[in-house]
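Enquirer: predicted structure and sequence below. I'll ask about it afterward.
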Amino acid sequence: MLQLREGRHVRSSGEFSKVYLAIGVAMVSISFASIFIKWSESPPFVIAYYRLGFTCLILLPFLIRYGGLSEIRSFSGRDWMLVLLSGVALSFHFGLWIVSLSLTLVSTSVILVTSHPIFVAAISHFLMKEKVKKIAAAGIVLAFSGVVTISLSDYSEGGSNLVGDLMAFLGGICAGIYFLSGRVARQRVSVLPYAFTVYGLSAAILMCSAAIVGDELLVTEDREIILFLLLAIVPTIFGHTMFNYALKKVPAHIISTSVLGEPVGASILAFLLLPGEVPGILIIAGGCLVVLGLYIVLTGRDKGKYEASETSAESDML
């Protein structure tokens, strides 16, 4: 049996299964984000600030328990640069995307915000020296074609707002940068210290953004607090943090493509939980393409060896 080696893409079949279980949990969890956000009546920057702020508070006891604070103190200058890049990208991702949800349909917003896998795959291949096999590339194209198919449904009904669409697309690009920088950082930094510092930095940026635009930061309504906690626990801890865990184990384009499962999950949840969100035939057909593409990407790789070089990735990224 192959043995797990820290920092390399060689692991046992048990480790392989654990990583992909984490990816599966994350894919389901992030699908709830748009629902909780649509239920909230708070301004977008305030929602994002509380989401990440509560996440940091939840992670703090675990960070202390497992020695994460000492690891944070030992971060190198390069580590802090990557954390800074990830934190800024994540804050822009959340800010742009949450604003877009107030301007356009859930399905359209989620589709566009997850439109970054081709960008991530290209950067991973040329800048980070992560080889994208032909079968994985085919899966990416197939999954993205499903995303486009879903988007055609909303455009045919004339329900999209161009400003909201643009903000969601830009939020997707920021998500791609977040995954790429996280991919490099996670080769040296453990998941809890990395997640805590990135989320904390993003929360601080979003708090300043909310103050600049004049939003009221103090929220006391029980319903809003519960929604913020749900956003922190479900799509952030069980979503983004699970992806951050997997980033050390698999190439960035696999994580980026896995996020394409969100439009399917979010569309189904919106149909069940939000009035007026009924998926048509194009959404169903596109969802099938996304699922098939995800299956090809996530299974079309050598389980014993991942062809990524962390050393070249770190030197080329910075």
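Expert: Perfect, I can see it now.

Enquirer: only C-alpha atoms from now on, for both contacts and neighbour counts.
Expert: Noted.

Enquirer: contacts only, for Asp79.
Expert: Under the criterion of CA atoms under 8 Å, 6 or more residues apart in numbering, the neighbours of Asp79 are 185, 188-189.

Enquirer: what about Val120, distance to Ile140?
Expert: 11 Å (CA to CA, to the nearest Å).

Enquirer: settle it for me: which of the two has more neighbours?
Expert: For Val120 versus Ile140, neighbours defined as other CA atoms under 10 Å are more numerous around Ile140 (29 against 24).

Enquirer: C-terminal to the helix or strand that one falls within, what's the next element?
Expert: With elements taken from DSSP states H and E, the one containing Ile140 is helix 134-156. Toward the C-terminal end, the helix or strand that comes next after helix 134-156 (DSSP H and E) is helix 162-185.

Enquirer: gap between the next helix-or-strand element following that next one and the chain center?
Expert: Scanning forward in sequence from helix 162-185, with DSSP H and E defining helices and strands, the next element found is helix 191-212. On the basis of CA atoms, centre = their mean, to the nearest Å, helix 191-212 is displaced by 15 Å from the centre of the chain it belongs to.

Enquirer: do the same with stretch 265-277
Expert: Distance of stretch 265-277 from its chain centroid, counting by CA atoms, centre = their mean, is 20 Å.

Enquirer: please compare the first structure with the one that follows:
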Amino acid sequence: MTKVKPMYRSPTSSTSGALLAVVVANTALAFGPLFVRMADTGPVAAAFWRMALAVPVLAVAAVTMRRQTGGGEPRGRIWLFVALAGIAFAADLGTWHLGIIHTTMANATLLGNSATFLFPLWGFLVARAWPTRMQGVALLLAALGAGLLMGRSYQLDPRHLTGDLLCVLAGVLYAGYFILMADVRRALAPWPALALSSLAALLPLIGFAMLLGERIVPQQWTPLIALALVCQILGQGCMIYALGRLPPLVIGLALLIQPAVAATIGWVHFGEALAAPDFVGIAMIAAALVLVRDTRRNATEAPPANPVPEETR
């Protein structure tokens, strides 16, 4: 008989690897706006190539994992959840990439990560529990830190309204993607889950890009290859791995690593010097992550469902 275990590990399990993965994921994903700006295709077309160039690598990784572990095929509603996750991610990337072009880098990074608080809220609703005092302090620290970090650079400008709204919508869609993929990860290991959801996003993205009349084929492939390798394979790969091992509160707060890294990229690449409030904000975000680093302190773990075969982990 196949030995099974739930997606979320027991409180006694180590989460060090998952915490490292979520830090690496958000650090890599923070480079996304830079690569999109550098691409010579349309913004939605850039999202398509991010997926298209990554899918072969993800497929090889998924097949290799299946051969090594002997994992089974997805069954039942998992196919539906994978398809919906791919569509949600395609909509997220399409709207966010459009927003990046029509607003500032700072606005796009801040508003596009509004899932920071939406995904933990879903976790509390599923758990039917209020945040503990420690979790409340962590959420407050994270909110204040994000406000300090982005407060100086956020620009309320009517010219950016369309881009800002697109980035807010992208943040909501990103939270929906996380919710769907959390269910998928109860049945699939990380690489197969990411490979299938990425494949499901291809058709919506190329269709949307063509409807917008964007330039599809690039002359310079370097930014798109970097987008695929750094953001989709490394960033989303680590994110989906962590999604199967950390509760929504930790995943959500970790998204605030992206604005911190984006501010550093702006400092190095664009000469946007950081001031004292920026460093204080980064410190507050780090403190919030420390407060929620141990899953034993969180009541936000999704109830186990569709346990994953031991050999597929």
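Expert: Structure received. Keep in mind it's a predicted model, so treat the numbers as computed, not measured.

Enquirer: for the contacts of Asp79 of the first structure, which ones persist in the second structure?
Expert: Counting by both residues aligned by TM-score structural alignment, their matches' CA atoms under 8 Å, those that remain in contact in the second structure are 185, 188.

Enquirer: so can I have a markdown table of the contacts of Asp79 of the first structure showing neighbour count and distance to Ser151 of the first structure?
Expert: As requested, these are exported to a markdown table (neighbours: other CA atoms under 10 Å; distance: CA to CA, whole Å):
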| residue | neighbour count | distance to Ser151 of the first structure |
| --- | --- | --- |
| Ala185 | 26 | 33 |
| Arg188 | 17 | 38 |
| Val189 | 21 | 37 |
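
Enquirer: tell me the one among the contacts of Asp79 of the first structure nearest to Asp165 of the first structure.
Expert: Using CA to CA, Ala185 is the member of the contacts of Asp79 of the first structure that lies nearest Asp165 of the first structure, at 30.3 Å.

Enquirer: hmm, back to that, closest to Leu69 of the first structure among the contacts of Asp79 of the first structure?
Expert: Nearest to Leu69 of the first structure among the contacts of Asp79 of the first structure, with distances taken as CA to CA, is Val189, at 11.9 Å.

Enquirer: nearest residue to that closest one other than its sequence neighbours?
Expert: Beyond its immediate neighbours in the sequence, the residue positioned closest to Val189 of the first structure (CA to CA, 6 or more residues apart in numbering) is Asp79, lying 7.6 Å away.

Enquirer: also Ser124 of the first structure?
Expert: On the basis of CA to CA, 6+ apart, the spatially nearest residue to Ser124 of the first structure that is not a chain neighbour turns out to be Glu130, at 5.3 Å.

Enquirer: tell me the SS of the one you found?
Expert: Local secondary structure at Glu130 of the first structure is given as coil here, using DSSP: H, G, I helix; E, B strand; the rest coil.

Enquirer: pretty sure it is touching Ala122, no?
Expert: No. Because the distance of 9.3 Å does not satisfy CA atoms under 8 Å, Glu130 of the first structure is recorded as not touching Ala122.

Enquirer: between the two, tell me which one has more neighbours.
Expert: Comparing Glu130 of the first structure with Ala122 by neighbour count (other CA under 10 Å), the higher total belongs to Glu130, at 23 against 17.

Enquirer: what's the spacing between that one and Arg223 of the first structure?
Expert: From Glu130 of the first structure over to Arg223 of the first structure the distance is 44 Å, taken as CA to CA.

Enquirer: tell me which residue is most central in the first structure.
Expert: Residue closest to the mean C-alpha point of the first structure, counted by CA atoms, centre = their mean, is His240 at 5.3 Å.

Enquirer: what residue of the second structure matches up with that one?
Expert: Mapped onto the second structure by TM-score structural alignment, His240 of the first structure lines up with Gln236.
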